[in-house]
Structures are given as structure tokens and as C-alpha cells.
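Enquirer: let me see the structure of the following:
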Amino acid sequence: MNPKPERDRRRYDSPLRAEAARRTRATIRDAAARLFVRDGYVSTTVKNIAEEAGVAVRTVFTAYPGGKAEIFREALDHAVAGDGARDNDDSHSAGVAEAERKRRGDTVSHVDLVVEQLVAYGTTMLERAGGLLMTSVESSGADPDMRRFAADDARATAENARTLAEGLEHAGWLREDVTVEHAADVLFTLSSPQVHALLRRDCGWDVERYRQWLSGTLRATLLRRTAR
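Expert: Predicted coordinates for the structure are as follows:
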């Protein structure tokens, strides 16, 4: 008896099973993300997630043994990391805008490009992940996992803001009356999911209005007028 066909079938089935498991996890993750943003973390149950995803509760726990906290962590990581294709689209849009300015003969300084890229990156990330980040903030008082997630994000945002402020100071672009500490505080606040949610969700601004406001506010509050 030749065992080779059985071995070949097993080699074939293994990638298929792995891909099916990956798709199931993604379906559960995306369904949970929608519910977390819409209904909040505390109000969303594993049963709700299973129903939204069209799977059994048992399947949710098989895919995510850590339950809701594990699902939220993966959903947030996925949202922050983003989709390569969409990110490339954003970079392409920035390049098109730069080319249009050059065509009109507008002067484009190095600091202009840095601010534009900074704002574009921050806006794109918050458009993807802002809802989940706000879920962790708004649920932090009622859930220890959310409290930890919110604290971790605030810490990471503060560290990034400090690094950016130091870079602006090193380049000589900060106003003379603005310290690195002040710049870091401003960047931390302006790049927060809370400000993004207030303007985009509560005030109903479109993304372009938010982007222009963020760019203009950064320039007006932190940067020298003569920075090139």
C-alpha cells in the first residue's frame, strides 16, 4: 500500500486549515471591533461578538482563548498597523498635493513637508484606530484591561510627542518662547484620540477639515514663522 497520497493530502490540508483559522480570527476580530466602538467594551459580550461574526461562542474562545481582552488587543494592533494599500494611497495623495503646489509655483519648505507628513500619518492612524482607542479611554473606569490599554497608549503617545518635540528643537524650528517640554505637551494633546473624537465624531468635522486644523494649529503654536 502506498502511503504517499495520504501524506500529500495532509500537506495540502494543513495550509487550508491554517488559512481557514486565520480568516475566522479576522472575522471575529473585525466583528468585535465594530461592537466595541458602537456599544463599548463593557457592554459587548462574547455572545454578542459570536452573533455579529456569525460563529458559535465556542469558536470565539477557540480562536481567542483570552476572550474579549485578547480580541481587543488584536483589533487595536491591527487598526494601528493599518492596511498597506490604504497607507500607500495616503502617501500617494500627499505626493500629488506636493506636485500640485510645485506646478502652481508655490514655495514648499522642508518644514512644510515634515508637518504635512506628520499630520498625514497621525490623521490616518486615528481614522483607523481612534474609535478603539476611545473605547479603551471611555471604558477605563469600569474595566482593568481597558485601564491598562488606555494607560499604555497614553504613555506611548507621550513618548512619541517628546521625540518629535526634540526633533523640532534640534532642527531649530521651535519658536524661541516654546520649550521642548511645552512642545511635547502640545503635540501629546493635539495627537490624542480625545481631540480627534471631539472634532470628528462630536463636532462632525470631515477629515480634511480636521487635517487642515491640525496642521495650522501645530504651525501657529509651535513653529517659527521663518522656519524653512
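Enquirer: all contacts plus neighbour counts: C-alpha atoms, from now on.
Expert: OK.
Enquirer: could you check how far S215 is from E116?
Expert: Distance from S215 to E116, counting by Cα to Cα, to the nearest Å: 7 Å.
Enquirer: ditto for A56
Expert: To E116, A56 is 46 Å away according to Cα to Cα.
Enquirer: equivalent analysis for L218, please.
Expert: Taking Cα to Cα, one finds L218 at 10 Å from E116.
Enquirer: please apply the same query to K102.
Expert: 15 Å.
Enquirer: and those two? which has more neighbours close in?
Expert: Shown here are K102 and E116; by other Cα atoms under 10 Å, E116 has more neighbours (18 against 12).
Enquirer: another for comparison:
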Amino acid sequence: MANTTIICGAKRISVTYIVGMTQRAYTSPLRAQAAEQTRRAILNAAKALFAEQGYGRTSVAAVAAAAGVALNTVYTSVGAKPALILAMAREAAEDEQVERTVQQAADTADGREILHLTATNTSEMCGRYAETLTALLDARNNDDDVAAASDYAMRRYRQYLDIIADRLVDVDAVRPGIDRSRVRDIFWYYFGASSWATIRDLQWSLEEAASWLTNQAAEALLTTTVR
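Expert: So this is what the prediction gives:
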């Protein structure tokens, strides 16, 4: 803190000020909320268009128009098309329900319950991210950006499935002769993205699919398969 004197006409004015004080940056909660809502509208528009028209045939301008924002807003809020598809992939791969499924599996020692939790929760996620799944799987063999986003999402998803598969092994629910690596592969076979893509193409209900996958995985893995 310091004092200084300012001479204003015939008057002397003493002013006290704080040395080294800088103005703090202020972020408005309302502004941050509005920015997130804009970002969400952009991603939702991109999901719908990429799934319906295909990644390659969708322009950033079309995404902006569908989201009701200016073209430049898409670039400043999310980015160009590679950033859009990656943001979609990250959103799906990092959904909180994945962590909850892992925790739920860790809380039970019942092998069939572990399979049921996996089937039910992954079916809900695949329903919620159906457009993202369609966009990633349909274009990953034709576009390097989509392939990179798809690889990220699938790698993260498989890591979580591996954790749940390991739990099945650790509670001794797996029949003899099936090692940990094979259990992980069987989990990916039944609950991986390609399985859910096939179910999408068959137009099964998610509830029907979850029940069927639970039964099939139980037959393949468990020491007992009582339903």
C-alpha cells in the first residue's frame, strides 16, 4: 500500500492505492453456460448429419446451418470436421456410465450379474450414441480423420471392457480352460462396437439384444449358466 498526493488547482488530494494489484479475469457463469449450449447444439447437429449423410458428404457450413449458428462459431467452439468427429468420439468413450459399469461390476461377485450389467449398460450407451456409432463405423475405412477418432473411441471402450472381463476372472466365475486373454476377446465379441452395429442393422430392440447377449456370453464363459 502507498500514498501519493495529487495537486488539483489549489487543493492537495491524498490518494491511497495498493501496489502490485492487478485486475482479476472474470468469467461469467451465464456466458460459460451459453458457450456450452452452443457447443452442444453444434455436436448434436454434426452427429445427425454425419449419421444421415455421411462424414464425407457433410460440410461445416451444413453443420452450422443445422445448429443455427454462424459458420465461424463452429470453428471457434469446436473446430473443423476432424475436431467435430473426435469430439463426438471422446464424448461417447468418456461417458460417465462406463465408469459406473466398471464400479458396479467391482461391487458384485456374481458372474451372471456382471454380464447382465455389461449388456444392459452398453446397450443404453449404444442407444444414446447411435448416431456417433453410425458415423464412426460407416466412414472409418474411407477417411483417416474418422479412422483416428474411431480408433480412439474403440481403444478406450475396449480398455473398460477388459477391466470388467478381468473382474469375471477374478471372482472365479469363468469355466476352466478359458484364460484371461480369451475372456477379454469373448467380451469384445459380444459387447464390442461391431456387435452393437450388427444389432442396429438387424433392428433388434436394445432390451432384446441385452438379454440375448447376456445369455450367449453366459453360455460361452460361465461355470454355470442358470437363467
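Enquirer: could you pull out the buried residues of stretch 144-158 of structure 2?
Expert: By neighbour count, and taking 16 or more other Cα atoms under 10 Å as the criterion, the buried residues in stretch 144-158 of structure 2 are D145, V146, A147, A148, A149, S150, A153, M154, R156, Y157, R158.
Enquirer: isn't the fifth one up against A89?
Expert: The reference is to A149 of structure 2. Yes. The pair formed by A149 of structure 2 and A89 meets the contact definition of Cα atoms under 8 Å, at 5.9 Å.
Enquirer: so what sits against both of those two?
Expert: Counting by Cα atoms under 8 Å, 6 or more residues apart in numbering, the shared contacts of A149 of structure 2 and A89 are L136.
Enquirer: now the residue positioned nearest the centre of structure 2: closest residue in space that isn't a chain neighbour?
Expert: Nearest to the geometric centre of structure 2 sits A92, at 2.1 Å (Cα atoms, centre = their mean). The spatial neighbour of A92 of structure 2 that comes closest, neighbours along the chain excluded (Cα to Cα, 6 or more residues apart in numbering), is Y129 at 6.5 Å.
Enquirer: one more: A220 of structure 2?
Expert: I186 (7.9 Å).
Enquirer: any idea how far A173 of structure 2 is from that neighbour?
Expert: In this view, I186 of structure 2 and A173 of structure 2 are 14 Å apart by Cα to Cα.
Enquirer: for P29 of structure 2, same thing?
Expert: P29 of structure 2 is 49 Å from A173 of structure 2, by Cα to Cα.
Enquirer: quick check: what element follows whichever helix in structure 2 runs longest along the chain?
Expert: Scanning structure 2 for the longest helix, with DSSP state H as the assignment, gives helix 144-170. Following helix 144-170 of structure 2 in sequence order, the next helix or strand is helix 180-191 (DSSP states H and E).
Enquirer: what residues are up against M146 of structure 1?
Expert: Contacts of M146 of structure 1 by Cα under 8 Å, 6+ apart are T135, S136, V137, S139, S140.
Enquirer: sorry, slip of the keys, the one I care about is L84 of structure 2.
Expert: Contacts of L84 of structure 2 by Cα under 8 Å, 6+ apart are L43, A46, V78.
Enquirer: mind telling me what the first one corresponds to in structure 1?
Expert: The one in question is L43 of structure 2. Matched to structure 1 by TM-score structural alignment, L43 of structure 2 sits across from R29.
Enquirer: that match: neighbour count?
Expert: Residues near R29 of structure 1, counting by other Cα under 10 Å: 25.
Enquirer: which element is it on?
Expert: helix 4-39.
Enquirer: which parts of that helix are buried?
Expert: 24-37.
Enquirer: mind putting the residues you listed into TSV with distance to L198 of structure 1?
Expert: Output for the buried residues of helix 4-39 of structure 1, formatted as TSV (distance: Cα to Cα, whole Å):
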residue	distance to L198 of structure 1
T24	34
R25	32
A26	29
T27	29
I28	28
R29	26
D30	24
A31	24
A32	23
A33	20
R34	19
L35	20
F36	18
V37	15
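Enquirer: from the residues you listed, pick the one nearest D206 of structure 1.
Expert: D206 of structure 1 lies nearest to V37 out of the buried residues of helix 4-39 of structure 1, by Cα to Cα, at 18.7 Å.
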